[in-house]
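Trainee: Pasting the sequence and the predicted model now:
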Amino acid sequence: MKAKGSWMLIALVTIISLMFGQAITPVTASAAGPEDADVLVRLLDPKALPEGWTVPKTVGHVVNYLMHEWYQNETKGEMARAADFGIEFSLNDANLDLQKSLAGVDDYLAKGVDAIVFTPVNEEASAPTIKKATEAGMPVVCEGSPTEGCLTLVSIDDYQAGYNVGVWAGEYAKANFGGKALVLDIGLPALSTTVARSNGFADGLKSVLPDAQIVQSVDGKGLKDEAVKVAADALTANPDVNIIFGINDDSALGGLQAFQAAGLDTANLLVVGFGCEGKACKSALMEGGPYKVSAGMFPEYQGRLLINAAVAAFNGFPMPPHIVAPTTPITKDNLGTFYTQEGDEWVPNFEATAAIQ
């Protein structure tokens, strides 16, 4: 790291120490590394940027599927954070169309935006376009799934998040089902991140219940209607399933709908979701039915991290390969720690989310 970059980091750490009322050891040029960069991105203050930094005028996000509630809430977080910086923020929705996604990147390059946030429709197929963009000097921050060429990835640790809710499910099954765990996994094999969620869940579950079985894995494509369809077929073949795991909340809710439609007993069912990004998950948790836990991903907070990362990348700051967004199992008991219900809306508590270890 150049001396200038080092002193900028020292300045930021000083600001952080004042904010939190505690001493933090300044970083020197020789000590600066990925962890220091991670701290900088997380705690970047629009009102106290490191000296010499400028704010990008424009940031564009090529989203893979804006119809999904996760991206609606994440992009709200981006919009709010961009406004904090005074950045003009725009969206380009690929609607799960690879060619539209790649054309969206080319469009932003042609328009000369200052930085791009990119959520791939297909990781491998997107790599040549992203590498072309970064080689041309465009800072590109990946969201959700890694793509070769991106300067950094902002996302949760999908495997660990899956593992954590798997452990939770194992403890629940031990206490409530006599240790029986026959799982329907509603996955999404097209993305490495969602495969990691399923694998993590299975490993976490088996760490508590070694005899647990994944009786069938199906491709719900991350969509509720598709999840209902494939889960219905799987439950016909495996009516003794007592745990449904979904790689997102739509998958889990679709599995629950199929279970109910089959006339099976939900008193002997645990549903485990992933994301808890919107009202449907939160309502299901509060109802006290079989939907007991979801791996919270906090989309609004992750949106803030994306804009922070885009600002840092725009200023040429050496980026860590993965900025790990916080996640924790969300249940009826702790939902109120991270969100406050105001009428029909759930307002995120960013301070509580940032404190997740």
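Mentor: That came in fine, so what should we check first? Numbers count the residues shown, from 1 in each chain.
Trainee: use CA for all of it now, contacts and neighbours both
Mentor: Fine.
Trainee: how would you label V218: helix, strand or coil?
Mentor: strand (DSSP: H, G, I helix; E, B strand; the rest coil).
Trainee: Next one: it from A127, what distance?
Mentor: Using C-alpha to C-alpha, to the nearest Å, V218 is found at 27 Å from A127.
Trainee: do A103 as well
Mentor: Using C-alpha to C-alpha, A103 is found at 13 Å from A127.
Trainee: ok, so what distance separates A136 from A115?
Mentor: Distance from A136 to A115, counting by C-alpha to C-alpha: 12 Å.
Trainee: And G77, by the same measure?
Mentor: To A115, G77 is 17 Å away according to C-alpha to C-alpha.
Trainee: Between the two, tell me which one has more neighbours.
Mentor: Counting neighbours by other C-alpha atoms under 10 Å for G77 and for A115 shows that A115 has the greater number, 27 against 23.
Trainee: wait, what's in contact with the more buried one?
Mentor: Residues counted as contacts of A115 (C-alpha atoms under 8 Å, 6 or more residues apart in numbering) are 56, 58-60, 138-141, 310-311, 313-314.
Trainee: What is the neighbour count of the residue nearest to A232 when sequence neighbours are not counted?
Mentor: Spatial nearest neighbour of A232, chain neighbours left out: A258 (5.1 Å); criterion: C-alpha to C-alpha, 6 or more residues apart in numbering. Counted with other C-alpha under 10 Å, the neighbours of A258 add up to 23.
Trainee: Take this one as well and set it beside the first:
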Amino acid sequence: MKKKFLATLMVATMAFAMVGCSTDGAATDSSKSGGDSTQTAQSEEFNPDTEKDSMTIEEVREKFGDVPVKSGLKLGAVEKSLTNEYWRTLQTGYEEAADMISKASGVDVTVDVDGTTDESDETGQQTMVENMTNQGCNALMLSPISDSNLTAAVENAKDAKIPVYNVNDGVIATADYYAGPNAYQNGQLAAEWISNKLGDEGQVAIVIGMAKAFAARERTSGFKDWIADNNSKLDIVAEQNADWDRQKSKDLAATWIQQYPDLKAIFCNNDDMALGVVEAVKEADKDILVVGVDGIGEAYDSIRDGGLDATIDSFPYYTARVAMECTLRALAGQDMPRVVATPQALIDSTNVDKDAAEIIGWEDANYVAE
């Protein structure tokens, strides 16, 4: 994907991972780099960024029309750490979507949202999914910490005939559907923006998330591949994992600033890490571009204040609304694609104050009682 296209791209290349949560649900079985052998094999079988059975939410609506809603549905959502604003925003999106859908359709729909206290509690997240399965949810919407930590829990949900939607970040290879932004294009958008700002030359570095996370690997690959594919003169002098942690990324950036006095830009796999890098850059009194991913409110504030330079916003609030809509469509028997793309866009000082719904052209679907 070349420079002139990516600059204005707002991507919706996503997927839904669905594994129903009650006998009402109809679930089907379906299964890049890094991590253990099991996780790598699973990722090679299914990559939402390259899956051909994929639609945008607009294409889904054009094909299927109204969203049928069954009365009394109880949905479950398990996220990563709720200390991260991205996941709290996703939670808000789920909860407000449930209220809106109930009012619009005239039937009751509830959603129970849970998340871990940190980004590494894989076992705790698995327990949350097991609990929701045992509580008899009609469907699950899951955002795994890694590509493998929820595998067993998803199999148990499938045995209980509970549909599962994989919503962003880690990939559950055995989930039926996936919904989220194209992680590979996150990295491409960041690389193109940095290239344009630097005149396509200069030293750059990459702060990577957790090695086990699909999104971290894809965002990094997208960034590096854009540089290679465009014969860019950007020079990647350093790259290292900071595990989605702000303090780790700050410390890492401080070290790099000392090691590479000509460093011109740092791309971070998420906004939390990017904000840590911004702190290090300010303390060193350096002029270094910092770009993150997620589009959290704190990142927007930092852009307005002249700290963070850009973020790739994947609009978690609207990702949750897409996930809710597609889960309900699947429960109603609509033949959903394997992947549904959610919107994303690069945000910098030129559009930071523009309304998100306007940026992505969002409109709610029409919900009707089934």
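Mentor: Done, it's in. Since this is a predicted model, take the numbers as computed values, not measurements.
Trainee: Now the residue sitting nearest the centre point of the second structure: closest residue in space, sequence neighbours ignored.
Mentor: Nearest to the geometric centre of the second structure sits N168, at 4.0 Å (C-alpha atoms, centre = their mean). In this structure, N168 of the second structure finds its nearest non-sequential neighbour in G180, 4.5 Å apart by C-alpha to C-alpha, 6+ apart.
Trainee: That neighbour -> the first structure?
Mentor: Aligning on TM-score structural alignment places G180 of the second structure opposite S155 in the first structure.
Trainee: Hmm, its match is touching S145, no?
Mentor: Yes - using C-alpha atoms under 8 Å, S155 of the first structure is in contact with S145, at 7.3 Å.
Trainee: which one of the two has more residues nearby?
Mentor: More crowded of S155 of the first structure and S145, by other C-alpha under 10 Å: S155, with 23 against 20.
Trainee: quick one, what contacts D249 of the first structure?
Mentor: So D249 of the first structure contacts 273-277, 281, 294 (C-alpha under 8 Å, 6+ apart).
Trainee: For N168 of the second structure, give me its contacts.
Mentor: By C-alpha under 8 Å, 6+ apart, the residues touching N168 of the second structure are 15, 143, 178-181, 215.
Trainee: and with 10 Å instead?
Mentor: 14-17, 48, 79, 141-144, 178-183, 214-215, 314, 316, 319-320, 323, 341-342 (C-alpha atoms under 10 Å, 6 or more residues apart in numbering).
Trainee: Could you tell me which of those residues are located in helices?
Mentor: Counting by DSSP state H, the contacts of N168 of the second structure place 183, 214-215, 316, 319-320, 323 in helices.
Trainee: From Q203 of the second structure, how far out is the residue located most distally from the centre of the second structure?
Mentor: Outermost residue of the second structure with respect to the C-alpha centroid, by C-alpha atoms, centre = their mean, is P261; its distance is 32.8 Å. Distance of P261 of the second structure to Q203 of the second structure, computed by C-alpha to C-alpha: 9 Å.
Trainee: what do those two both touch?
Mentor: By C-alpha under 10 Å, 6+ apart, no residue touches both P261 of the second structure and Q203.
Trainee: What strand or helix carries V281 of the second structure?
Mentor: helix 271-284 (DSSP states H and E).
Trainee: immediately after that helix, which helix or strand?
Mentor: Sequence order places strand 289-294 as the next helix or strand after helix 271-284 of the second structure, per DSSP H and E.
Trainee: so where in the first structure does that following strand end up aligned?
Mentor: Using TM-score structural alignment, strand 289-294 of the second structure corresponds to residues 270-275 of the first structure.
Trainee: just stretch 322-333 of the second structure next, same as before
Mentor: Taking TM-score structural alignment, stretch 322-333 of the second structure hits residues 305-316 over in the first structure.
Trainee: cool, and stretch 136-151 of the second structure?
Mentor: Matched against the first structure by TM-score structural alignment, stretch 136-151 of the second structure falls on residues 112-127.
Trainee: swap in stretch 3-14 of the second structure?
Mentor: Taking TM-score structural alignment, stretch 3-14 of the second structure hits no residues over in the first structure.
Trainee: What is the burial count for the alignment partner in the first structure of E95 of the second structure?
Mentor: Correspondence of E95 of the second structure to the first structure, assessed by TM-score structural alignment: M79. Neighbourhood size, M79 of the first structure [other C-alpha under 10 Å]: 20.
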